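Student: Whatever this is, show me its structure:
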Amino acid sequence: MSRPGEPSSDRVLTVPNLLSFLRIALIPLFVALIVDRDTTFSGLLLFAGVAWTDWIDGFLARRLGQVSELGKILDPMADRLAMGAGLVALALRGAFPWWAAGAILVRDAAVLCAGVGLFWRRRVRLDVRPIGKVATFSLMAAVTWISWGNLGYALDDAALTLGWVSFAAGIIEYYVAAGLYLGDLRRALAEAA
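Tutor: Model (predicted):
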């Protein structure tokens, strides 16, 4: 989310941070809606809305000059929590395949463990890379469209096609980003030693 030379603050109560907190707060609601067959449609729409606010909070942080140290941690954390919870709920509901959910969750777990380990040992935080943001958006869109199609809603064939194309692009971007993060991790460890 940050760019080189971009000012950052220790402020907590910023519009982007409030949006990230809201995304996290909405996770139990969209999960409950998704797993209930009578409200799956509403849950899927809420999941898509939570995914969309990921872009909005980053845009507002830069536009309003509200990039914060908390936001640099909170935004990707909200992404991972929303994506993970949404994947599990949609897979439990039978709307998203477990193998595809696993491909996303394994990568997230590896990057999360490496990032937390680095921060814990050296107090170093890796910046989010633009390709990581693009990959997250691609995969959140893919999860929404594939689930939409598998649930048989209107234009289900088009949704499935769009979803799988987005998934293919997103999963490649996701693992390329993971490789770049691991390179960043190695450099950060070498510099901190």
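Student: okay, CA-based contacts and neighbour counts for the rest of this
Tutor: Noted.
Student: contacting residues around the strand or helix carrying residue 71?
Tutor: Per DSSP states H and E, residue 71 falls inside helix 69-92. Helix 69-92 is contacted by residues 1-2, 8-12, 16-17, 20-21, 23-24, 27, 30-31, 34-35, 47, 50-51, 54, 57-58, 96-98, 101, 105, 108, 127-128, 136, 140, 143, 147 when judged by CA atoms under 8 Å, 6 or more residues apart in numbering.
Student: Another for comparison:
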Amino acid sequence: MSETSAEDRIWTVPNLLSFLRLLGVPVFLWLVLGPKADGWAIAVLAVAGFTDWLDGKIARAFNQTSRLGRIIDPAADKLYVFSTIVALLVRDIIPWWLVALILARELFVACFIPVLRKHGYRALQVHFLGKAAMFNLMYAFPLLFLASHTGWYAEMARVTGWAFAVWGTGLYWWAGVLYVVQVRRLVTATTKE
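Tutor: Below you'll find the predicted structure:
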């Protein structure tokens, strides 16, 4: 199989896992906003986090990376983050300023996509710092759900959840700034040629 056709593959195990993660987003929102079944919602988040890790491992180990996978994997991550912060905000578990910080970072980075495209680039590789930020945020959200309850675990979940949320948001912005630095370097290199 040629490298070009391998990149164009759709039916791979990692892509299937990413599609399943995408299907979990509306289920998660319904669980949180409908019956308020937080235990099940946290289980959906946990499965999404595990399959996010697993699809990357499988893609690299079995050479199943694809162009589609590089699109839907981060899209699923962003949809989970967005749906979770909306659900947490609607349920009055997190303040609006945290939502604003996370969404502002997305808008900040999105401003540079047209610049990339103008110079012939589709997207940049996901940076390790961005993955670390997503890891922190995906840990923060279930903990913040648990903190909204009255069980013995609520206070510990609140402290740990907020630590992950603050650190994750900081890393998310840091990764965004590094993204802009990468864009600037690519544009500078392209204009010198």
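Student: Mind checking which residue lies nearest the centre of the second structure?
Tutor: residue 77 (2.9 Å; CA atoms, centre = their mean).
Student: That one corresponds to which position in the first structure?
Tutor: Here residue 77 of the second structure is matched to residue 79 in the first structure, going by TM-score structural alignment.
Student: gap between its match and residue 57 of the first structure?
Tutor: 11 Å (CA to CA, to the nearest Å).
Student: before we move on, what about residue 11 of the first structure?
Tutor: Distance, residue 11 of the first structure to residue 57 of the first structure, using CA to CA: 15 Å.
Student: These two - which one has more neighbours?
Tutor: More neighbours surround residue 57 than the other of residue 11 of the first structure and residue 57, with 23 against 13 (other CA atoms under 10 Å).
Student: Now do the contacts for the equivalent of the more buried one over in the second structure.
Tutor: Here residue 57 of the first structure is matched to residue 55 in the second structure, going by TM-score structural alignment. Residues near residue 55 of the second structure by CA under 8 Å, 6+ apart: 13, 14, 15, 17, 18.
Student: Isn't the last one up against residue 53?
Tutor: Yep, that's residue 18 of the second structure we're talking about. No: the criterion here is CA atoms under 8 Å, and residue 18 of the second structure misses it with residue 53 at 10.4 Å.
Student: Those two: who's more crowded?
Tutor: Neighbour count, other CA under 10 Å: between residue 18 of the second structure and residue 53, residue 18 has more, with 27 against 13.
Student: Now check the first structure for the residue matching that one.
Tutor: So, by TM-score structural alignment, residue 18 of the second structure is matched to residue 20.
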